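Enquirer: sharing a model prediction with you, sequence too.
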Amino acid sequence: MLRLNRLAQADDWWRAEKPVRRGYPASTQMELAAAGIDVYDAMLIPPALRTFEFAEIVLNNQIFRAKRHELEMLPQMHAALQARLTTSDDPVRYHAILDEGALLRSFGGEESLEQRRLLVDLGELPNVTIQVIPFTAGLHPLFGQRIAILRFADHEDEELVLEPTGAGDMYMEFPDEVQRLRTDMDFLKTTALSPEESARLIMETKSSSLRKK
């Protein structure tokens, strides 16, 4: 099994005197250390794919308002996550599957167009794949969930599942449970629209439900 305490030493750039609520630094750190990430999100665009403005709005729209030190750390965390996608030096292999509903939870106007363009641009990178599950696909095994399956360079044959929840992030490393979620994730890859069809749907989607505070 992967050892979470070992992974916690992978990078210390985010460390601060005050802890960030809901384990956000720990989950971000794991994504930064991963060699490969498969993510499904029925609710929101995943952090690594967000514009900075959308990332800031999501943080401010949580149940508890963001604290100053969280907002101060956000630019660094946001830049680090996207750098893992775009760097030419060993970029992370990233496969995102989004529910069409996640595209609707944006904030409208020119900012929404910028977010959609970023999704399309990132999806054109050789190490990034973005697919959308349309409403017409109906129910599926991961309906309504948010999970990320992480692989690490020194443990390619083992995977860890990160599941964000309202009470904090859950980490799963039991082989049977990880394999079940891997099977479900692979099924979604065959159910979702192709990357090309997904890019067209992303640019056609009108979104306005998440607002600034």
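Expert: The structure has been received and is ready for your questions. This one's a predicted model, so the numbers in the text were calculated from it and none came from an experiment.

Enquirer: can we go C-alpha only for contacts and neighbour counts from here?
Expert: Will do.

Enquirer: go ahead and flag the most central residue of this structure.
Expert: Closest to where the C-alpha atoms of the chain average out (CA atoms, centre = their mean) is Pro46, at 2.8 Å.

Enquirer: what helices or strands is the longest strand anywhere in the chain leaning on?
Expert: The residue-count maximum for a strand in the chain (DSSP state E) belongs to strand 155-165. If contacts are counted by 3 or more CA pairs under 8 Å, 6 or more residues apart in numbering; DSSP states H and E, strand 155-165 sits against strand 146-152, strand 168-172, helix 175-191.

Enquirer: what does that strand contact?
Expert: Outside strand 155-165, the residues that touch it by CA atoms under 8 Å, 6 or more residues apart in numbering are 1-2, 27, 146-152, 169-173, 178.

Enquirer: return the most buried member of the helices and strands packed on strand 155-165.
Expert: For the helices and strands packed on strand 155-165, the largest average neighbour count (mean count of other CA atoms under 10 Å) is found in strand 146-152, namely a mean of 22.

Enquirer: tilt between the longest strand of the chain and strand 168-172?
Expert: For strand 155-165 against strand 168-172, the angle by axes from the mean of the first three to the mean of the last three CA atoms, to 10 degrees is 150 degrees.

Enquirer: number of residues surrounding Gln76?
Expert: 12 (other CA atoms under 10 Å).

Enquirer: can I take it that it is in a strand?
Expert: No. Under DSSP: H, G, I helix; E, B strand; the rest coil, Gln76 sits outside any strand and is assigned helix.

Enquirer: just give the nearest non-adjacent residue to it, would you?
Expert: Nearest non-adjacent residue to Gln76, counting by CA to CA, 6 or more residues apart in numbering: Trp14, 7.7 Å away.

Enquirer: and the one you found, what element?
Expert: Under DSSP states H and E, no helix or strand contains Trp14.

Enquirer: put this next to the previous one:
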Amino acid sequence: MTRGQGPTVRRRRLASELRRLREAADLTIDEVGEKLECSASKISRIETGHVGVTPRDVRDMLELYGLAGDEREALVQLAREARKRGWWHAYNEVFTGAFVGLEADASSLRAFQALLVPGLLQTERYTHQVIRAMRPDADETEIQRRVAARMLRQELLTDPSPPQYWAVIDEAVIHRRVGGPEVMAEQLARLLELAELPHVTIQVVPFGAGAHAGMEGPFLILGFPEQADPDVVYVDSTPSGFYLEMPPDVHRYSMMFDHLRAAALKPDDTLELIAEAAGRLPLLRKD
């Protein structure tokens, strides 16, 4: 699938167009709701991409906004395509919000993590230990379900047309023995393996860097190939996380990421540090 052509991005693009056309028609959300005999909150949720919209509703809205002909039909078709279900819908009890759909369509991903290995780079055993620690009251069935979902997410990096992935992690991540020495040795080996991929870059911010731009918390910047789909920042600081789409916010986090890259070890030096950390751990048993 071409990057940026999935249902989540299409819904986001449609929402943006509907908002732009309403404003061009000089109508308020309340006026649209009144004329279409629906709640203003429904129109608001459609325009923010929080809910899907039927092709019929889109056609009614566009007629109200004075759009006709091929332009209207193109947006109605976009509404049809936006209603298709991605693979992640089979895990709707695991994935909340639009995060995985946006991730699947991104052409670039810039991640910072201070506490744990980013999800796309985790081994299965590391993931299991992290989820068990973060959800101590979850039963094994739920944990395995979440692990399986994360493993499916990771197929993104081996896709025939993968996104450019750049991860900056704090040095604490490679020293924290999640799951014990064997699990951690396997995880560090995985980082070294993935870093060999041409579209994956990993950097570590060393302890010696002192205070740095990422101390506010983990975040991910998702970039998309089409100009109509501006970058999004996902801030992972709440149970469900939240999104920032306003240009000043996206610019701020882009600057933060640039400062983190500058403070971090160069990629080759990073791999040396990871290899040294792995060398201090017991070798993986072959039995």
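Expert: Received it, and whenever you're ready, just let me know what you need. Everything quoted here is computed from the prediction, not taken from an experiment.

Enquirer: and the TM-score between these chains?
Expert: In this superposition the chains share a TM-score of 0.83, using TM-score structural alignment, normalised by the length of the first structure; 204 aligned residues with a CA RMSD of 2.8 Å.

Enquirer: what's the farthest-apart pair in the contacts of strand 155-165 of the first structure?
Expert: Met1 and Arg146 (22.2 Å; CA to CA).

Enquirer: how distant is stretch 94-114 of the second structure from the center of its chain?
Expert: When distances are taken as CA atoms, centre = their mean, to the nearest Å, stretch 94-114 of the second structure is centred 1 Å away from the chain's centroid.

Enquirer: what does stretch 137-146 of the second structure give?
Expert: Worked out by CA atoms, centre = their mean, stretch 137-146 of the second structure lies 22 Å from the chain centre.

Enquirer: same check on stretch 47-63 of the first structure?
Expert: Averaging C-alpha positions (CA atoms, centre = their mean) puts stretch 47-63 of the first structure 11 Å from its chain's average.

Enquirer: which residues are in contact with it?
Expert: With contacts defined as CA under 8 Å, 6+ apart, stretch 47-63 of the first structure is touched by 65-66, 71, 74-75, 78, 81-82, 85, 106-107, 111, 114-115, 118-119, 122, 211-213.

Enquirer: among those, which ones are in helices?
Expert: Within these, residues falling in helices by DSSP state H are 71, 74-75, 78, 81-82, 85, 111, 114-115, 118-119, 122.

Enquirer: turn these into TSV, columns for neighbour count.
Expert: Formatted as TSV, those follow (neighbours: other CA atoms under 10 Å):
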residue	neighbour count
Leu71	14
Leu74	17
Pro75	14
His78	19
Leu81	19
Gln82	20
Leu85	22
Glu111	14
Glu114	15
Gln115	24
Leu118	15
Leu119	21
Leu122	18
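
Enquirer: re earlier: any chance of the helices and strands packed on strand 155-165 of the first structure in CSV, with distance to Thr129 of the first structure too?
Expert: Shown next, in CSV, are those (distance: least, CA to CA, whole Å):
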stretch, distance to Thr129 of the first structure
strand 146-152, 14
strand 168-172, 24
helix 175-191, 10
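
Enquirer: what's the counterpart of Asp170 of the second structure in the first structure?
Expert: Under the alignment (TM-score structural alignment), Asp170 of the second structure pairs with Asp99 of the first structure.

Enquirer: hang on, that match packs against Val39?
Expert: No. The pair Asp99 of the first structure / Val39 is not scored as a contact, 11.1 Å apart, by CA atoms under 8 Å.

Enquirer: which of the two has more residues huddled nearby?
Expert: Between Asp99 of the first structure and Val39, counting by other CA under 10 Å, Asp99 is the more crowded of the two (24 against 21).

Enquirer: Three-state assignment for His140 of the first structure, please.
Expert: Here His140 of the first structure is coil, with the state taken from three-state DSSP.

Enquirer: identify the residue of the second structure aligned to it.
Expert: Using TM-score structural alignment, His140 of the first structure pairs with His212 in the second structure.

Enquirer: tell me, how many residues neighbour its match?
Expert: Neighbours of His212 of the second structure under the rule other CA under 10 Å: 15.

Enquirer: now do the contacts for it.
Expert: His259, Leu260, Ala263 are the contacts of His212 of the second structure under CA under 8 Å, 6+ apart.

Enquirer: which of those sits closest to Lys84 of the second structure?
Expert: For the contacts of His212 of the second structure, the nearest to Lys84 of the second structure is Leu260 (37.4 Å; CA to CA).

Enquirer: give me the nearest residue to that closest one, chain neighbours excluded.
Expert: Nearest to Leu260 of the second structure is Ala213, by CA to CA, 6+ apart, at 6.0 Å.

Enquirer: quick check: that neighbour touching Met256?
Expert: Yes. Between Ala213 of the second structure and Met256 a contact is recorded at 5.5 Å, counting by CA under 8 Å.

Enquirer: coming back round to it: burial of the residue nearest to Leu260 of the second structure, as a residue count?
Expert: 15.

Enquirer: tell me which residues touch the counterpart of Ala42 of the first structure in the second structure, please.
Expert: Aligned counterpart of Ala42 of the first structure in the second structure: Ala114 (TM-score structural alignment). Ala114 of the second structure is in contact with Ile169, Asp170, Glu171, Ala172, Val173, Gly214, Met215, Gly217, Pro218, counting by CA under 8 Å, 6+ apart.
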